[in-house]
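In: Below are the sequence and a predicted model for it; my questions follow.
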Amino acid sequence: MMLRAKSLLRVLSTTLAMALLPSVAMGGHDDAPPTCMDERNQVLEYNNEVVVHWVKTTRNQYRARAHINGTVVKLYGRKGGHEHLSVQIGSNVTEVIEVIYNTAFGEVEREIDVGSSVQACGDYITSNKPTGHYRASPDGAILHWVHKSTKHSHHHGYLMIDGILYGDEEPAY
C-alpha cells in the first residue's frame, strides 16, 4: 500500500511540475504525454510496479511493453547514436531500468541531469546476461524503442524528460 501511495504521489507531483514548467515543444507538438499502447492495442497506463517485478523475476530476454514514470539517477552517456540513462521507477534505489533513446528521432536539446523526471513508453527487455553482441544492462533490464515507429507492425513509443517530448521526429538516417 505504501508503494502505491508513493507511486501516486510521484505521478501527481510530476503532472503538477509538467503543468507549471514552461513548455518547449518540439516540432510544434503539444508536450502532453502521448498515449502508450500495449501488445493488444489497449491503452497502457504507467506500470512501474509490474516492470520492477519483471526485472526481479523474468528470464534474460523476456519482452513486453512498458510505460514508466520515474527519475534519472545515473547517466550512462551516448553510445552509437543512443542516449543511455538509468531511471528509478520504484521506491527503492535499486528499482531502476536503463532507458535507451535513439537520437535519430530527435536530439535531446537540453542537458539531462540526475533528478530529471522521465516518462517513457517502449519495449521492455530483461537484460541480465550478454546476448549476441549486446552486453547485459547494468540495471538488469532496458526500455527501448521509446520513439515514433517507422514500422506499421510496431507500436510507437515516446520519451519525455522534464515535460519535453522526444522521439516524435522523422528519423534522420
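Out: Alright, I've got the coordinates. Numbers count the residues shown, from 1 in each chain.
In: okay, CA-based contacts and neighbour counts for the rest of this
Out: Will do.
In: which SS class is residue 50?
Out: At residue 50 the chain is in helix, as set by DSSP: H, G, I helix; E, B strand; the rest coil.
In: That should have said residue 13, apologies.
Out: Per three-state DSSP, residue 13 ends up helix.
In: how much space between residue 141 and residue 126?
Out: Separation of residue 141 from residue 126 (C-alpha to C-alpha, to the nearest Å): 4 Å.
In: Presented hereafter is structure B, for comparison with structure A:
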Amino acid sequence: MFDVGHQSYVHKILTGRREAFSTLRQFGGIAGFPKPDESVHDAFVAGHASTSISVALGMAQARTLTGADYDVIALIGDGALTGGLAYEGLSDAGQSGEPMVIVLNDNGMSINKNVGGMATLLSKQRVKPSYLHFKQFYRNTVGKARGLYKVLHHVKEHVKDLVLPNN
C-alpha cells in the first residue's frame, strides 16, 4: 500500500505502464497515484498522505478472514507521519496482531517542513553513525552492480524533481 501517489511511480513502471509513464499527470495520461480502474495491480486510490497503514491493516484483516496467504506491506513517508491517521493506523495495527510490514520512507521530503516529535526524532536518526554506515554499505553494495545503482539513483532523482519545488 502506497501512502501517496509519488511513491507508486516505480510500481507503475513495473506493472506494465512504462510506455505510458511520459503521460503521467497529463490529460488523457496515467494518474499520478494508484488507480484501480487503470490497473488490476492498483489495490486502492492513494491520494492522501497518512492512509497506507490503516489501508494495509484492513487488507491484512481481509487476508486473515478469507484464509489467504500473502504479504501486506505499507509504505509511508516521514512527512506522512505528521498526520493523525498514521498514528491511528499504527495503534490499531499494534493492537490487532495482524502480520504486516510497515516500511518508513525516511527521505526528508514533504510539501512543508516536518514539525513535531517524530520529525525531530527522524532528523536525529539521519546523522547517527549507524545510519551513515548503512547508507555507505548500501552505496558500496549496490554500487558494485553499477547498472542497478544508476537506475535506482535515476528513479530517486526523478521522484525528487516531481515533488520538490524547482528553485
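Out: Nice, I can see it. Computed from a predicted model, the values in this text were never measured in an experiment.
In: Just give the TM-score of the two.
Out: After superposition, the two chains reach a TM-score (TM-score structural alignment, normalised by the length of the second structure) of 0.26; 78 aligned residues with a C-alpha RMSD of 5.6 Å.
In: Residue 141 and residue 126 of the first structure: who's more crowded?
Out: Legend: neighbour count by other C-alpha atoms under 10 Å for residue 141 of the first structure and residue 126, higher for residue 141 (28 against 25).
In: just checking, that one touches residue 123?
Out: No - with contact defined as C-alpha atoms under 8 Å, residue 141 of the first structure does not reach residue 123; the gap is 10.5 Å.
In: neighbours of residue 143 of the second structure, just the number please.
Out: The tally of other residues near residue 143 of the second structure (other C-alpha under 10 Å) stands at 14.
In: cool, residue 57 of the first structure as well?
Out: Neighbour count for residue 57 of the first structure, taken as other C-alpha under 10 Å: 11.
In: do you know how far it is from residue 165 of the first structure?
Out: Residue 57 of the first structure sits 31 Å away from residue 165 of the first structure, going by C-alpha to C-alpha.
In: Same question for residue 9 of the first structure.
Out: The span separating residue 9 of the first structure from residue 165 of the first structure equals 22 Å under the rule C-alpha to C-alpha.
In: Who has more neighbours out of those two?
Out: Between residue 9 of the first structure and residue 165, residue 165 has the larger neighbour count (other C-alpha under 10 Å), namely 27 against 12.
In: in which helix or strand would I find the more buried one?
Out: Following DSSP states H and E, one finds residue 165 of the first structure within strand 164-166.
In: Which secondary structure elements does that strand sit against?
Out: strand 158-161 (3 or more C-alpha pairs under 8 Å, 6 or more residues apart in numbering; DSSP states H and E).
In: Could you list every helix and strand in contact with the strand it packs on?
Out: By 3+ C-alpha pairs under 8 Å, 6+ apart, strand 158-161 of the first structure packs against strand 117-126, strand 164-166.
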